[in-house]
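Trainee: Need the 3D shape of this:
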Amino acid sequence: MRLTVLGCSGSVSGPDSPASGYLLTGPDMTPTVIDFGPGVLGALQRHLDPGEVDIFLTHLHADHCLDLPGLLVWRRYHPNPPTGKAVVYGPTDTALRIGNASAEIGGETDDWSDVIDMRVWQADVPAPFGLGHTVEARRMYHPPESYGLRISTAAGRTLVYTGDTALCDEVFELASGADVLLSEASWTHDPANRPPGIHLSGHEAGLIAAQAGVGELLLTHIPPWTSREDVIAEAKAVFSGPVHAVSPGEVFDI
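Mentor: From the prediction side, this is the model:
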């Protein structure tokens, strides 16, 4: 399984990065983009035809989903439109929320069922993902309906993505024994400067990696106003394994 970083800026798109978006590819696997924030559609075009991908959405904050209306335009009006529908997994109200954002008239909802096969996450129930692969969604501690994802390949390799979350028992359980943990690290570890129950610090991302026994920690969702160097240092102080803050265009084989 290959992970390609399309965008990794936290909360907003940054000067050098789209917001959240990660491309998964591999044998017997439909190319799939995890989250689809502002700028991701453009970055995706550097790697493959956007009409070929399925989508996993962790939650519906704007920085994780608001390039999807552009994908609808691509699938409907490209002169060589893709065949079939894209599968989109997401929270309960995904079709309504994205339909509202895509509607031509205020107060209406764009019915995207002409190009999208919408499926709602069933928490803690692994879903088939290609041939022999699975994806499990688990609720995280974040204001809207939010999920972390555990992707397991037929070959026995595991990638866990926290999505957006604060510390909770579920994120430790989801990450347990993962080969690679892709964890948000939105703040430095100073509780006085951040509200509780929203995001992780670099220290907390490292703590999850250490206690869950993961093989490698990839830090992401670092906003433009947060020091990458500081969150990396925090994570390394509590996790002895490899730590790296991802950048757009980077590729990781898992």
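Trainee: only C-alpha atoms for contact and neighbour calcs from this point on.
Mentor: Will do.
Trainee: Around the nearest residue to Gly249 once chain neighbours are set aside, how many other residues sit close by?
Mentor: Nearest residue to Gly249, sequence neighbours excluded (Cα to Cα, 6 or more residues apart in numbering): Val5, at 5.3 Å. Val5 has 26 neighbouring residues, counting by other Cα atoms under 10 Å.
Trainee: next one: Asp54
Mentor: Neighbours around Asp54, by other Cα under 10 Å: 20.
Trainee: pretty sure it is touching Arg75, no?
Mentor: No. Counting by Cα atoms under 8 Å, Asp54 does not reach Arg75; the two are 11.9 Å apart.
Trainee: picking that back up, elements contacting the strand or helix carrying the residue nearest to Gly249?
Mentor: Assessed by DSSP states H and E, Val5 sits inside strand 2-7. Here strand 2-7 touches strand 21-26, helix 40-44, strand 251-253, going by 3 or more Cα pairs under 8 Å, 6 or more residues apart in numbering; DSSP states H and E.
Trainee: tell me which residues in the longest one are buried?
Mentor: Yep, that's strand 21-26 we're talking about. Gly21, Tyr22, Leu23, Leu24, Thr25 (16 or more other Cα atoms under 10 Å).
Trainee: this one next, for a side-by-side:
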Amino acid sequence: MLLTILGGCGAWPAAGQACSGHLVEHDGFRLLVDLGHATVPRLLERVGADRIDAVFISHGHPDHCADLNPLLRARTMRDDPPAALPVYSLPGALDAVLALDRPGVLTGAYVLHEFTAGSGFDIGPFRVQTRLLPHSVPNAGIRLTAGGQVLAYTGDSGPSPDRVELARGADLLLAEATHVEQVPEDSRRYLTSARQAGRQAREADARHLVLTHLQPGTDASAARAAAGAAGYDGEIGIATSGLSFDLS
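Mentor: Purely as a prediction, here's the structure:
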């Protein structure tokens, strides 16, 4: 399983970067997990829009799904459009982004598969398990298994035992860590710090931790240090556009 980071900024894309977006590949199948602001240009540097096999969106905030619109446009506004793209999301999460175009423009460009958080299903070669994790809107954490490897991704989420269970024994935990040490009081139920993510990775016995969704301007080295100070002694990375991780 190969993970390529398209973007790792929280809220808005910093200069030269992009918001949450990830390309996950296995046995020639290409799955996109989240498509926030500015991720499609990063994607198209690597692969054509018509070569994507499926999309999974964790929740409906635009820094996680806004670029679904340009992806679908790039697939359908051509002389030889590919087959409809399977798109997986929680019920209603994509209503706003799918309504950006006038009716009919994207007809046939996608097939929407809405699921209930907590359910499991297959997407191509990936076995998918989802969990409802606490956020200001419904958010589905995802655990992907393929070829004996496990990738866990939290989307955006406040602290929860379910984050630990989602990542239990994962080869790589891609964990939201918007803040370094402390989350502002009004967001503590909905977001997580790098220190908390490190503690959760330790409790889950995840082999590799990658911190993502850092607020633009955050000191990446401070975030990495905070995760390590929580007792996690595995490898710690920062999600940055262009980085790839081979889970084998």
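Trainee: circling back: got the helices and strands packed on strand 2-7 of the first structure as a markdown table, with distance to Leu131 of the first structure columns?
Mentor: Formatted as a markdown table, these follow (distance: least, Cα to Cα, whole Å):
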| stretch | distance to Leu131 of the first structure |
| --- | --- |
| strand 21-26 | 10 |
| helix 40-44 | 23 |
| strand 251-253 | 18 |
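Trainee: Out of those, which gets nearest to Tyr147 of the first structure?
Mentor: Smallest distance to Tyr147 of the first structure across those (Cα to Cα): 14.8 Å, for strand 21-26.
Trainee: after superposition, how close is the closest one to the second structure?
Mentor: Superposing on the second structure and averaging over aligned pairs (mean Cα distance after the TM-score superposition for the first structure), strand 21-26 of the first structure comes out at 0.8 Å.
Trainee: tell me the residue furthest from the middle of the second structure?
Mentor: Asp79 (30.7 Å; Cα atoms, centre = their mean).
Trainee: Other residues contacting stretch 211-225 of the first structure?
Mentor: Stretch 211-225 of the first structure has contacts (Cα atoms under 8 Å, 6 or more residues apart in numbering) with 8-12, 14-15, 19-20, 172-173, 175-187, 202, 205-206, 209, 228, 232, 241-246.
Trainee: before we move on, the earlier item: could you work out the most separated pair of the buried residues of strand 21-26 of the first structure?
Mentor: Greatest spacing in the buried residues of strand 21-26 of the first structure, by Cα to Cα: Gly21 and Thr25 (13.4 Å).
Trainee: On the secondary structure side, give me the element for the alignment partner in the first structure of Leu191 of the second structure.
Mentor: If you follow Leu191 of the second structure across to the first structure using TM-score structural alignment, you land on His199. Using DSSP H and E, His199 of the first structure falls within no helix or strand.
Trainee: Thr32 of the first structure too?
Mentor: strand 29-34.
Trainee: chain center to that strand, what's the gap?
Mentor: 11 Å (Cα atoms, centre = their mean, to the nearest Å).
Trainee: buried residues in it?
Mentor: Buried, per 16+ other Cα under 10 Å, within strand 29-34 of the first structure: Thr30, Pro31, Thr32, Val33, Ile34.
Trainee: who does it touch, helix- and strand-wise?
Mentor: Using 3+ Cα pairs under 8 Å, 6+ apart, strand 29-34 of the first structure sits against strand 21-26, strand 54-56.
Trainee: Tabulate these (TSV), appending distance to Ala62 of the first structure.
Mentor: Below are these laid out as TSV (distance: least, Cα to Cα, whole Å):
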stretch	distance to Ala62 of the first structure
strand 21-26	12
strand 54-56	15
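Trainee: hey, what's in contact with both of Asp54 and Arg75 of the first structure?
Mentor: With Cα under 8 Å, 6+ apart, Asp54 of the first structure and Arg75 have no common neighbours.
Trainee: Show me what Gln122 of the first structure lines up with in the second structure.
Mentor: Under TM-score structural alignment, Gln122 of the first structure pairs with Thr116 in the second structure.
Trainee: Confirm for me that that match is in contact with Pro91.
Mentor: Yes. Thr116 of the second structure lies in contact with Pro91 (Cα under 8 Å); the separation is 7.5 Å.
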